[in-house]
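Asks: Here is my input; please provide its structure:
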Amino acid sequence: MSRLACGLAAALGLLALAAAPGPAAAQGATGCAALPARIPMPREARPEYLEEPNWRARVADVSRLVAADAGRAQIVFLGDSITQGWFPQVWEQFYGHRAALNLGVAGDFTQGLLWRIQPGGQWPANLRPKLAVLLIGTNNAGFAQQPEDTALGIAEIIRVIRQKSPSTKVLLVGLLPRGADASDPLRRMNQRVNELIARCADNQSVFFTDPGSMLVDGQGRLSDQVAFDRLHLSYVGYAILAAGLEPSIRYLLAR
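Replies: Predicted coordinates for the structure are as follows:
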């Protein structure tokens, strides 16, 4: 069986098992009341133009994409290399018919994404999608930043999106598992972030889904067939992720 067939089979076979939107939590009208701003705000929750040249080059590319297509976008995907790296065949199968924009930037952090969606950036006035799919924060964990600070950065991103486009629903995706097994410290950090950001969901404007359990086996092991470096997804990994997100995306686009 070809890799394409294997990937699509995985997507179809796992579609019915996908995670539903998370439980309701206290939520403000324009963001995540469960994770309020604090003084001083940590670096992870303040907009920052990052120094990395490849990040800056991709940001410039994304800015051109937004300028050309913002007015027609119905779904926007925001995130880091995991968002940027969708295999074209999987992306086309699931999102090609949905006027979707991929605004993922490899090497991004919560603070970098905050900078990108500030006034004059990559969320212009004519960007009014029905749905924003947000997956960000694993790079913060990789630099040993505190889960509480990473979670606050994600909450700030949600607040900015809600302020800029109140009609846009946010599908907040839990950070994906990383490392070979559940003992990996970075995986535990991601899990802690997920525990915190799940509280942002009100199931009215912000929804939480955690498809990570679909990427690991029954013993919590992450195969290199799913994530080739135990972080970035393979073709099969993206097919599984797409299947995990699909029920929530269909539900929210129909609301």
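Asks: drop to CA atoms for contacts and neighbour counts, all remaining ones
Replies: Will do.
Asks: roughly how far apart are Glu92 and Arg98?
Replies: The gap separating Glu92 from Arg98 is 9 Å, by CA to CA, to the nearest Å.
Asks: again, but for Gly237
Replies: 21 Å.
Asks: neighbour-wise, which of those two wins?
Replies: The neighbour comparison of Gly237 against Arg98 (other CA atoms under 10 Å) goes to Gly237, with 25 against 13.
Asks: Name the SS class of that one, please.
Replies: Judged by DSSP: H, G, I helix; E, B strand; the rest coil, the three-state class of Gly237 is helix.
Asks: Show me the strands in the stretch 151-255 of the chain, by range?
Replies: 169-173, 206-209 (DSSP state E, counting those that start in this stretch).
Asks: The longest one - contacts with which helices or strands?
Replies: Judged by 3 or more CA pairs under 8 Å, 6 or more residues apart in numbering; DSSP states H and E, strand 169-173 is in contact with strand 131-135, strand 206-209, helix 235-254.
Asks: I'd like the structure of this one too, to check against the first:
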Amino acid sequence: MPSRLALLLMTALTVQGAIAADAPAAQTPRQCALTAAPRAVEYPWMSIERWRGMHAEQVARAAKGDVDVMFLGDSITEMWSKPVWDANFGQLKAANFGIGGDHTGNVLWRLQDPAIARLQPKLVVLLIGVNNLNLCGETPEQVFGGIQAVVAKLRTQYPAARILLNAVLPSGAKPDEPVRQRIVALDKMVATLDDGQHVFFHDYGAHFIGADGTLSAENQPDFLHLSEKGYRIWAAAMRPDIERLLNQPRPAQPVVLAADDVRAFAAAPAGFDQARAGVAQGRIEEFSYESRITGTRRKANVYLPAGYTAQRRYPVLYLLHGIAGNHDEWRGYVHAQAILDNLIADGKAVPMIVVMPNGRALADDRPPPGERTFTPAHIAGFTAFERELPEVLVPAIDARYPTLSGGAQRAIAGLSMGGAQSLNIGLGHPETFGWVGAFSAAPNLKAAAALLPESGHVQPRLLYLSCGNQDGLIAGSQTLHRYLKEHGIAHVWNVDEHGHDRESWADNLYHYAQLIFRQGGGASAAPQ
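Replies: Have a look, this model is predicted:
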């Protein structure tokens, strides 16, 4: 008897053949998107009876509760192998609610079950829609309506949960195949559901598309479903976002805004954080150094601008990550390289070296899963890094790269936990850092009077504070801003319309990078 995967491959090849002829699967189009309904179609690889059995198994799992991460979708979600699942999600109280062949209407129906409705997930990982295209023959616009309905159902049913909304993964071997084009059109619409507060859209498709736009049969044997290697690729791409969304602080208190809690700059233009055609790109390399703080060899990512040469000296920006991140957060999550490449190419930022370290000075500096992120031992690693960066990392960077010396040629900034670290480190070492930025600073920042005593303290050339007006952690930044204002200390205070999210951090990097290393600095400068 053929295996389940073999039957899926045969069915997928039939479907792909029909789609290659620019037609839906060989069946009459069905209205699947918005109609909540159980499975009503038999497939060679799954009978209706088997579908009902899988749903019953999932209801039984839901009845046990204790689900922090709910994976929801179709066969691509269903078919995680146990080794890959356990290695990546085994410690996260995750449960799999994927069923092969499901479309949005099937998912809407399954969510109505009382046991599933009673779940209280912290995060829902949603991937759905490809079967609406391939098996139901629906248009991208119709499928988008179905995905929108599923997201709305999840928001209503699990109001405290965040949703990691996956783009439909690419299918079709070549970029010009009609199915690929339909998926591209669909994903553009799905991206608009990202609100930066509850729904977070991520497109992991780039991890499967080669330089020539083709898909690899090694990763997707039928150019649709994933192989074991494909699942490892998807897990590696998705796991940091899952941890980040699980660990991002929820609003701690109601946001109360003052009259001056407004934007200092217009929002960054569309596409500012995406690689642009024709723009010379810098490169990121891994740098390692011996830490006397941890007694281990530690890593950082180092961005070198386009045209980098050892015959020229560069100013250096240090970018620090959040509590659940690591040295890859600014590169992979915030897209720092694209932001800097574009600004430097446009002449809006000076060519600079950017160091993105791991701000957790521990022998084991990996971000721990779940609530262990907030343990005292873990927090102590961030405190220890406030010594390691100026005492160990800065000298190591200066010894390895052609840097300009002195505080006027060094900047520091960070997001969330890294924002508070940047204030503690930058304002505590004014001779080392002349430019200091904090984006959505976490509550671990020192008291304002300790950061900036009234007498005998060298002021930074630029002190840049920002937070979103939907961020429950804004109170700490507001308190520091008001202290600075009352004491006549020049600074930038930028309050955007975001929450505690990458949109805010990317936007503020865009503005901050234009201000640093300019003559004089100060709050009067304005990005373009």
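Asks: Got a TM-score for the pair?
Replies: Overlay of the two chains. TM-score (TM-score structural alignment, normalised by the length of the first structure): 0.79; 210 aligned residues with a CA RMSD of 1.3 Å.
Asks: Please identify the deepest-packed of the helices and strands packed on strand 169-173 of the first structure.
Replies: strand 206-209 (a mean of 26; mean count of other CA atoms under 10 Å).
Asks: That one vs the second structure - mean distance after superposition?
Replies: Here the mean offset of strand 206-209 of the first structure against the second structure after fitting is 0.3 Å, by mean CA distance after the TM-score superposition for the first structure.
Asks: counterpart of that strand in the second structure, which residues?
Replies: Residues 199-202 of the second structure are where strand 206-209 of the first structure lands when matched by TM-score structural alignment.
Asks: Check what contacts that stretch and list those residues.
Replies: For stretch 199-202 of the second structure, contacts defined as CA atoms under 8 Å, 6 or more residues apart in numbering pick out Arg162, Ile163, Leu164, Leu165, Asn166, Ala167, Val190, Ala191, Leu193, Asp194.
Asks: my guess is the second one meets Val150, correct?
Replies: The reference is to Ile163 of the second structure. No - counting by CA atoms under 8 Å, Val150 is not a contact partner of Ile163 of the second structure; they are 10.8 Å apart.
Asks: Which one's more surrounded, the two?
Replies: Ile163 (27 against 23).
Asks: Residue in the first structure paired with the more buried one?
Replies: Under the alignment (TM-score structural alignment), Ile163 of the second structure maps onto Val170 of the first structure.
Asks: what sits against that match?
Replies: Leu131, Ala132, Val133, Leu134, Ile158, Ser205, Val206, Phe207.
Asks: which one in the second structure is aligned with the fourth one?
Replies: When you say that, I think you mean Leu134 of the first structure. Aligned partner of Leu134 of the first structure by TM-score structural alignment: Leu126.
Asks: Ile209 of the second structure versus that match, what's the distance?
Replies: The spacing between Leu126 of the second structure and Ile209 of the second structure, counted by CA to CA, is 21 Å.
Asks: likewise Leu304 of the second structure?
Replies: For Leu304 of the second structure, the distance to Ile209 of the second structure (CA to CA) stands at 26 Å.
Asks: all helices of the first structure, in order?
Replies: 3-14, 53-69, 81-84, 88-95, 110-116, 138-142, 147-164, 185-197, 235-254 (DSSP state H).
Asks: and among these, the most buried is which?
Replies: When the helices of the first structure are compared using mean count of other CA under 10 Å, helix 110-116 is most buried, at a mean of 25.
Asks: Where in the second structure does that one fall?
Replies: With TM-score structural alignment applied, helix 110-116 of the first structure matches the range 104-110 in the second structure.
Asks: which ones are touching the equivalent of Leu224 of the second structure over in the first structure?
Replies: Using TM-score structural alignment as the criterion, the counterpart of Leu224 of the second structure in the first structure is Leu231. Contacts for Leu231 of the first structure (CA under 8 Å, 6+ apart) come out as Pro177, Arg178, Gly179.
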